[in-house]
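A.B. asks: Quick one: sequence and predicted model below, then my questions.
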Amino acid sequence: MIKLTARQEQILNLIRDAIENTGFPPTRAEIATELGFRSANAAEEHLQALARKGAIEISPGTSRGIRLRDMGGAGSSRSGAQLSLPHPALMQLNLPLVGRVAAGSPILAQEHIETTYNVDKSLFSAIPDFLLKVRGMSMRDAGILDGDLLAVKKIDSARNGQIVVARLGDDVTVKRYKKTGSLIELLPENPDFQPIRVDLEHDDFALEGLAVGLMRSWH
């Protein structure tokens, strides 16, 4: 068992709770705000210490590139967001993988399904209905990269700040959700991309699902 300081345990629990509640780890700034640090640099120092002890893995260059590692303790991997594909012995769910989505057809239409994966349901903060292959880098700073498999639970409503799969006209996109009145903003996690603004009174918009985890095949 790896021995952590009280502060390191606190940060590790914060990361776990964020993944469990939103499917994704917090940013350094969010950790600093939550724990009262003066700057994100203080959070970074604690994260580096956790990485040296093997409690987490850090992906450089992304604000949410934090992965929990199984340290052998109870509850040490309550959510599997951003973990690689599991060992076959743990597989329990059979999830369709949705590739490119044709305009105007349901996201789970048979022609969209490229294959299926058997995965352990304990990998996710909620049981997903399907996997979506991520296209592009608009959510890079949330640790969601081109080619990743996003675990998605079908929903018809979302809370502000959650990462959703949304349909706007003929396009399906992954973004962070923000609603104010009849205006919805779909926010990227990459400064190279602009927010998408949706007017519910005029635009053809639908929520396809909520991101509840991320899978990446490591080669």
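C.D. replies: Arrived safely. Numbering: from 1, shown residues only.

A.B. asks: CA atoms for contacts and neighbours, from now on please.
C.D. replies: Fine.

A.B. asks: Scan the protein for its longest strand.
C.D. replies: Taking residue count as the measure and DSSP state E as the definition, the longest strand of the chain comes out as strand 205-216.

A.B. asks: ok, second structure coming up, stack it against the first:
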Amino acid sequence: MLTRRQTEVLDFIRQFAESESMPPTLHEIAKGMGFSSDNAARDHVRALARKGAIDLVEGTSRGIRLRDAGIPLIGRVAAGSPILAAENVEKRIQTQGGLFNEQPDYFLRVVGESMRDAGIMDGDLLAVKKSHEARNGQIIVARLDEDVTVKEFERRGRQVRLIAHNPEFAPIEVDLATQPLAIEGRAVGVFRSY
């Protein structure tokens, strides 16, 4: 079982490796996590290795190898925080390859019935591929001000409509000239909770 700080370090390593296509050095971990020295990063990395979260390759500055720890399940997203922030991760879910057309980067627990007619129900786990772009008709995870929502994307020039798949919910109208909208990812599948 990882401590909260170890989970944050592991998430930093994972995010760095995804964005830079290589693992971070101890110095990069220390700097990114706000540690006062590389020794603090070394202690956390060694603890992660002892607990089996990573493997260490001796004799190289980028000798951290991530083990497949599963896909993070994001619960309630804290206002203003990145979706993949450590405090949002409930647990990690192991999946088999080929389960989805695209490998998801995370699962998001669905809250509410706004997408029920698209087969996305309250409590379902939505498989999401990180992306900052979407085509009309795709179901996306969007951040609007401080809220995160799942809706169908439709854009005409500067005007965006986030469309619910339930007649009880009106579309959300967004004028990109006056209101920020961030696309966090595209839906690539769903797990039903029973």
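C.D. replies: Arrived safely. The structure displayed is predicted, hence computed values, not measured ones.

A.B. asks: Fetch the TM-score of the aligned pair.
C.D. replies: Scored against TM-score structural alignment, normalised by the length of the second structure, the superposed chains reach a TM-score of 0.64; 127 aligned residues with a Cα RMSD of 1.2 Å.

A.B. asks: Show me which residues of the longest strand of the first structure are buried.
C.D. replies: Along strand 205-216 of the first structure, the positions that meet the burial threshold by neighbour count (16 or more other Cα atoms under 10 Å) are 205-216.

A.B. asks: for stretch 106-122 of the second structure, same thing?
C.D. replies: For stretch 106-122 of the second structure, the neighbour count (16+ other Cα under 10 Å) marks 106-111, 113-115, 120-122 as buried.

A.B. asks: Residue 49 of the second structure: which of the residues you listed is nearest?
C.D. replies: Ranked by distance to residue 49 of the second structure (Cα to Cα), these are led by residue 106 at 23.1 Å.

A.B. asks: which ones are touching the counterpart of that closest one in the first structure?
C.D. replies: When the first structure is aligned by TM-score structural alignment, residue 106 of the second structure is paired with residue 130. By Cα atoms under 8 Å, 6 or more residues apart in numbering, the contact list for residue 130 of the first structure reads 95-98, 151-153.

A.B. asks: Excluding sequence neighbours, find me the nearest residue to the residue positioned nearest the centre of the second structure.
C.D. replies: Central residue of the second structure (Cα atoms, centre = their mean): residue 84, 3.9 Å from the mean position. The shortest distance from residue 84 of the second structure to any residue other than its chain neighbours is 7.2 Å, reached at residue 74 (Cα to Cα, 6 or more residues apart in numbering).

A.B. asks: What is the equivalent residue in the first structure for that neighbour?
C.D. replies: By TM-score structural alignment, residue 74 of the second structure lines up with residue 98 in the first structure.

A.B. asks: how many other residues sit next to its match?
C.D. replies: The number of residues packed around residue 98 of the first structure, counting by other Cα atoms under 10 Å, is 23.

A.B. asks: Quick one: distance of stretch 106-124 of the second structure to the chain centre.
C.D. replies: A distance of 16 Å separates the centroid of the chain from that of stretch 106-124 of the second structure, by Cα atoms, centre = their mean, to the nearest Å.

A.B. asks: Any idea how far apart the tips of that stretch sit?
C.D. replies: Across stretch 106-124 of the second structure, the terminal residues are separated by 13 Å (Cα to Cα, to the nearest Å).

A.B. asks: measure the aligned partner of residue 209 of the first structure in the second structure to residue 42 of the second structure for me?
C.D. replies: Superposed on the second structure with TM-score structural alignment, residue 209 of the first structure falls opposite residue 185. Residue 185 of the second structure sits 33 Å away from residue 42 of the second structure when distances are taken as Cα to Cα.

A.B. asks: Equivalent analysis for residue 4 of the second structure, please.
C.D. replies: 17 Å.

A.B. asks: Pick out whichever of the two has more residues nearby.
C.D. replies: For residue 4 of the second structure versus residue 42, the count of surrounding residues by other Cα under 10 Å is larger for residue 42: 16 against 11.

A.B. asks: Just tell me what the more buried one corresponds to in the first structure.
C.D. replies: In the first structure, no position corresponding to residue 42 of the second structure is assigned, as judged by TM-score structural alignment.

A.B. asks: Can you name the element that comes right after the longest helix anywhere in the second structure?
C.D. replies: Scanning the second structure for the helix with the most residues, using DSSP state H, yields helix 4-20. The helix or strand immediately downstream of helix 4-20 of the second structure is helix 26-33, counting by DSSP states H and E.

A.B. asks: Which stretch of the first structure lines up against that next one?
C.D. replies: Going by TM-score structural alignment, helix 26-33 of the second structure sits over no part of the first structure.

A.B. asks: Tell me where the first structure has helices.
C.D. replies: Counting by DSSP H, the first structure has helices at residues 6-22, 28-35, 40-52.

A.B. asks: The shortest one to helix 40-52, inter-axis angle?
C.D. replies: Computed by axes from the mean of the first three to the mean of the last three Cα atoms, to 10 degrees, the angle separating helix 28-35 of the first structure from helix 40-52 equals 100 degrees.

A.B. asks: May I see the buried residues of helix 28-35 of the first structure?
C.D. replies: Neighbour-count burial for helix 28-35 of the first structure, counted by 16+ other Cα under 10 Å, picks out 28-29, 31-32.

A.B. asks: What of the longest one?
C.D. replies: Going by neighbour count (16+ other Cα under 10 Å), the buried part of helix 6-22 of the first structure is 8, 11-12, 14-20, 22.

A.B. asks: Of all pairs in those residues, which one is the farthest apart?
C.D. replies: Pairwise over the buried residues of helix 6-22 of the first structure, using Cα to Cα, the maximum falls at 8 and 22, 21.0 Å.

A.B. asks: ok, back up a step: what mean distance separates the longest strand of the first structure from the matching residues in the second structure?
C.D. replies: On superposition with the second structure, the average gap between strand 205-216 of the first structure and its aligned counterparts reaches 0.4 Å (mean Cα distance after the TM-score superposition for the first structure).
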